[in-house]
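Trainee: missing the sequence, but the structure's below:
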């Protein structure tokens, strides 16, 4: 058994580290910005004093004498901009995508209006070349994740260029070790200090954006040697939104063997007890809910996601022996004595069960000050086999040696949680700072029989 607890306190000003107290000295920005220039469509002259507002928020800016504007500290997502000025037709720019640590450039031309005109709607497009991109980066947004036929975070990452899955089931970026990947959630490392693996389960429906940096990353990602996976979780919106989904299934194979009779055992037939279909052998139930907290005037918003997954797996053993049985095998095999007291019941050798919860609460104290609290926890129990969900590498593929004594094969349990409060304060149109605090606990156990 091992328990690891970590503490992080990070203060950032203008995207630079001022203070970092943690076992892993890294910090990464979790917001982006929108900037651009507003000009007169007829004269191409810059327009000062134009109001640029992000629809549905209290964030915005006014253009300076050169017609330039900047909106800082924007959470990743897709937004709409409203551009207006007295004497000009208002415009609305939709599909404005904001990414972590990047600038979205939106330039607008306004036309004079002699009479009242309807609002002009413009659809923003992503530039072919991102000028402020200094590394090899893949950005996956929540809208794209919804279109993917994937269930786990690792399934998404495997689809990205430069990421492969090794024979051990672990992810590798550009040939580096799996322990050389840094995982960040909302700017805080979620890495087990014992072996460098990801320490928390993150569900796909709780992800707003994933940024995979596979090379050339900046110094802000301190101990990253192979790559960085930067995850930003969802926040609640102005409207209530919820989803519930479930599925069931089973593994099936007609390549069966009968381990009840040891003499009939055929080593080529490895799939036992899955020739019958049971729709509940794999059961998944998950849901999420988000929106404003009642009686707070829309200033406090929440997002909550919960998932329960239970799978019996595909590898079964037969309880021919119990762990307390003993056998005598002399040189003359005809004199061998087998103490077999098992009941012949089929026992799963690679079962997997997990319960996860991801909760975010955001509070706009003032238009310039925002408080956010994230609470995550997971409870995982499994019997390990060479599958992607493996928790640790020890004992890999040893399950076959216990197929006649399945109760003698070890189990694994993990209970993890993290609490991450943060506060962000915008000082001016060009300056903001963020203070983050994080407390995490990772508890891992491996045993044959749990302590009474």
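Mentor: Structure's in. What do you need? In this text the structure is predicted, and so the values were computed from the model without any measurement.
Trainee: all contacts plus neighbour counts: C-alpha atoms, from now on.
Mentor: Noted.
Trainee: immediately after the particular helix or strand that has residue 37 in it, which helix or strand?
Mentor: Using DSSP states H and E, residue 37 falls within strand 32-40. Counting by DSSP H and E, the next helix or strand C-terminal to strand 32-40 is strand 51-54.
Trainee: who are the packing partners of the helix or strand just after that following strand?
Mentor: Sequence-wise, the next helix or strand downstream of strand 51-54 (DSSP H and E) is strand 60-62. When contacts are defined as 3 or more C-alpha pairs under 8 Å, 6 or more residues apart in numbering; DSSP states H and E, strand 60-62 sits against strand 51-54, strand 68-74.
Trainee: can you add mean neighbour count and distance to residue 171 and give those back as JSON lines?
Mentor: Formatted as JSON lines, these follow (neighbours: other C-alpha atoms under 10 Å; distance: least, C-alpha to C-alpha, whole Å):
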{"stretch": "strand 51-54", "mean neighbour count": "20", "distance to residue 171": "38"}
{"stretch": "strand 68-74", "mean neighbour count": "21", "distance to residue 171": "31"}
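Trainee: just send those back as a markdown table, with distance to residue 379 too.
Mentor: Shown next, in a markdown table, are the helices and strands packed on strand 60-62 (distance: least, C-alpha to C-alpha, whole Å):
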| stretch | distance to residue 379 |
| --- | --- |
| strand 51-54 | 39 |
| strand 68-74 | 33 |
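Trainee: host element of the residue nearest the centre of the chain?
Mentor: In the chain, the residue lying closest to the centroid (C-alpha atoms, centre = their mean) is residue 202, at 4.0 Å. Under DSSP H and E, no helix or strand contains residue 202.
Trainee: quick one: residues contacting it.
Mentor: By C-alpha atoms under 8 Å, 6 or more residues apart in numbering, the contact set of residue 202 is 153, 358.
Trainee: distance of it relative to residue 417?
Mentor: 11 Å (C-alpha to C-alpha, to the nearest Å).
Trainee: coming back round to it: for the strand holding residue 37, name the packing helices and strands.
Mentor: strand 68-74, strand 91-98, strand 103-105, strand 108-110.
Trainee: rerun that using 7 Å as the cut-off
Mentor: strand 68-74, strand 103-105, strand 108-110 (3 or more C-alpha pairs under 7 Å, 6 or more residues apart in numbering; DSSP states H and E).
Trainee: comparison target below:
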């Protein structure tokens, strides 16, 4: 029997760190607003999540394993007016302190008091230099389309000519990357292994010094990415990026010949303004593209060139308590360069 239990524990060990660094914590004290005495047994709930807690004899409460994001807390207690605290921000590996004061009221009085939480200037449990980027900023506000581009905008982070990330001047393999608590590395150079769709990021944390002992195999910094969870309602997003929608003389062969300055020149001088790469017949080797041109259309079914990005989340049909989230990015381009600017430019 002892041997079977030992084998079972060994099987569970690889999963013990799976969720490390993927959630935060909310704590605080609940008191009477008039006499400042602690209230026992107050129910505190996170609206929209099946998470909550209750205050103890000292009025202290805590809620563990809270996914990163912005929430609304609701405190209810018999004989007191309900209190809602909005804009409660939770980040990975840190504790958010929210103290609550409740006003006495009759049982018939059901009006809810709404309070907006304020973020403290000093994070007491922050022992390292860190930057936290919300997923909505990466996907909708920042001018980035990849994780590496978002990292390059942070202080102390540099992207080299090959697109690789260096933190505090360290080498490429000195940065540890975690996605939902799991190390994700390229086995050849210890860089970021695989790609993460920016639409799937709930929060990204960049630690550039004095990181805790829970993180290992890193010298320069830690990049901790937490992906999104499914939403209780259906949400869909579709985005398409392409330079083909705009009219431009650059989309034509020998495009400089069509500019006003070159049109006035003699024919002999116009020769040096033609495209440098020519075919055997003397024509420009550049091929004019239109938005509906794609040599990959037979394989993909997409007859347009550019970048496609979409995401879908919501409840699983017939299982209201189960949610799903899926996202993806597809590049339909004719080159390894952005928008296919090689000999076949468009």
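Mentor: Looks like it arrived, so ask away. For clarity, every value in this text was computed on a predicted model and none was experimentally measured.
Trainee: TM between them?
Mentor: The TM-score (TM-score structural alignment, normalised by the length of structure 2) is 0.77; 293 aligned residues with a C-alpha RMSD of 2.8 Å.
Trainee: hang on, the earlier thing: and the strand holding residue 37 of structure 1, which stretch of structure 2?
Mentor: Using TM-score structural alignment, the residues of structure 2 aligned to strand 32-40 of structure 1 are 24-32.
Trainee: tell me roughly how far the matching stretch lies from structure 1 on average.
Mentor: On superposition with structure 1, the average gap between stretch 24-32 of structure 2 and its aligned counterparts reaches 0.6 Å (mean C-alpha distance after the TM-score superposition for structure 1).
Trainee: quick one, helices of the stretch 101-250 of structure 2?
Mentor: 135-136, 147-152 (DSSP state H, counting those that start in this stretch).
Trainee: how about these in JSON lines, adding mean neighbour count and distance to residue 314 of structure 2?
Mentor: Compiled in JSON lines, the helices of the stretch 101-250 of structure 2 are given as follows (neighbours: other C-alpha under 10 Å; distance: least, C-alpha to C-alpha, whole Å):
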{"stretch": "helix 135-136", "mean neighbour count": "18", "distance to residue 314 of structure 2": "17"}
{"stretch": "helix 147-152", "mean neighbour count": "19", "distance to residue 314 of structure 2": "24"}
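Trainee: now those in TSV, with distance to residue 166 of structure 2?
Mentor: TSV is the format used below for these (distance: least, C-alpha to C-alpha, whole Å):
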stretch	distance to residue 166 of structure 2
helix 135-136	22
helix 147-152	9
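Trainee: closest to residue 343 of structure 2 out of the ones you listed?
Mentor: Evaluated over the helices of the stretch 101-250 of structure 2, closeness to residue 343 of structure 2 peaks at helix 147-152, with 26.3 Å, by C-alpha to C-alpha.
Trainee: can you check which part of structure 1 the closest one sits on?
Mentor: Under TM-score structural alignment, the match for helix 147-152 of structure 2 is residues 153-158.
Trainee: can you tell me what sits against the matching stretch?
Mentor: 150, 163, 164, 202, 203, 204 (C-alpha atoms under 7 Å, 6 or more residues apart in numbering).
Trainee: most surrounded residue in those residues?
Mentor: Highest neighbour count within these: residue 202, with 22 neighbours (other C-alpha atoms under 10 Å).
Trainee: residue in structure 2 matching residue 74 of structure 1?
Mentor: Match for residue 74 of structure 1 (TM-score structural alignment): residue 66.
Trainee: who's in contact with its match?
Mentor: 23, 24, 25.
Trainee: next: residue 134 of structure 1.
Mentor: Contacts of residue 134 of structure 1 (C-alpha under 7 Å, 6+ apart): none.
Trainee: could you measure from it over to residue 224 of structure 1?
Mentor: If you go by C-alpha to C-alpha, the gap between residue 134 of structure 1 and residue 224 of structure 1 works out to 16 Å.
Trainee: could you do residue 414 of structure 1 as well?
Mentor: 25 Å.
Trainee: which residues does residue 363 of structure 1 contact?
Mentor: With C-alpha under 7 Å, 6+ apart, residue 363 of structure 1 has these contacts: 299, 300, 301, 370, 371, 372.
Trainee: ditto for residue 124 of structure 1
Mentor: 93, 94, 95, 96.
Trainee: go with 10 Å
Mentor: 80, 81, 92, 93, 94, 95, 96, 97, 104, 105, 106, 107 (C-alpha atoms under 10 Å, 6 or more residues apart in numbering).
Trainee: now the residue mapped onto it from structure 2: how far from residue 163 of structure 2?
Mentor: Aligned counterpart of residue 124 of structure 1 in structure 2: residue 117 (TM-score structural alignment). According to C-alpha to C-alpha, residue 117 of structure 2 stands 39 Å off from residue 163 of structure 2.
Trainee: quick one: residue 86 of structure 1 is in a helix?
Mentor: No. Assigned with DSSP: H, G, I helix; E, B strand; the rest coil, residue 86 of structure 1 falls outside any helix and is coil.
Trainee: which residue in structure 2 aligns with it?
Mentor: Under TM-score structural alignment, residue 86 of structure 1 pairs with residue 78 in structure 2.
Trainee: show me what contacts that match?
Mentor: Residue 78 of structure 2 neighbours (C-alpha under 10 Å, 6+ apart): 41, 42, 43, 104, 105, 106, 107.
Trainee: and what of residue 355 of structure 1?
Mentor: 201, 285-286, 306-310, 377-381, 415.
Trainee: for the nearest residue to residue 419 of structure 1 once chain neighbours are set aside, which three-state class applies?
Mentor: Nearest residue to residue 419 of structure 1 in three dimensions, chain neighbours excluded: residue 375, at 4.7 Å (C-alpha to C-alpha, 6 or more residues apart in numbering). Following three-state DSSP, we place residue 375 of structure 1 in the strand state.
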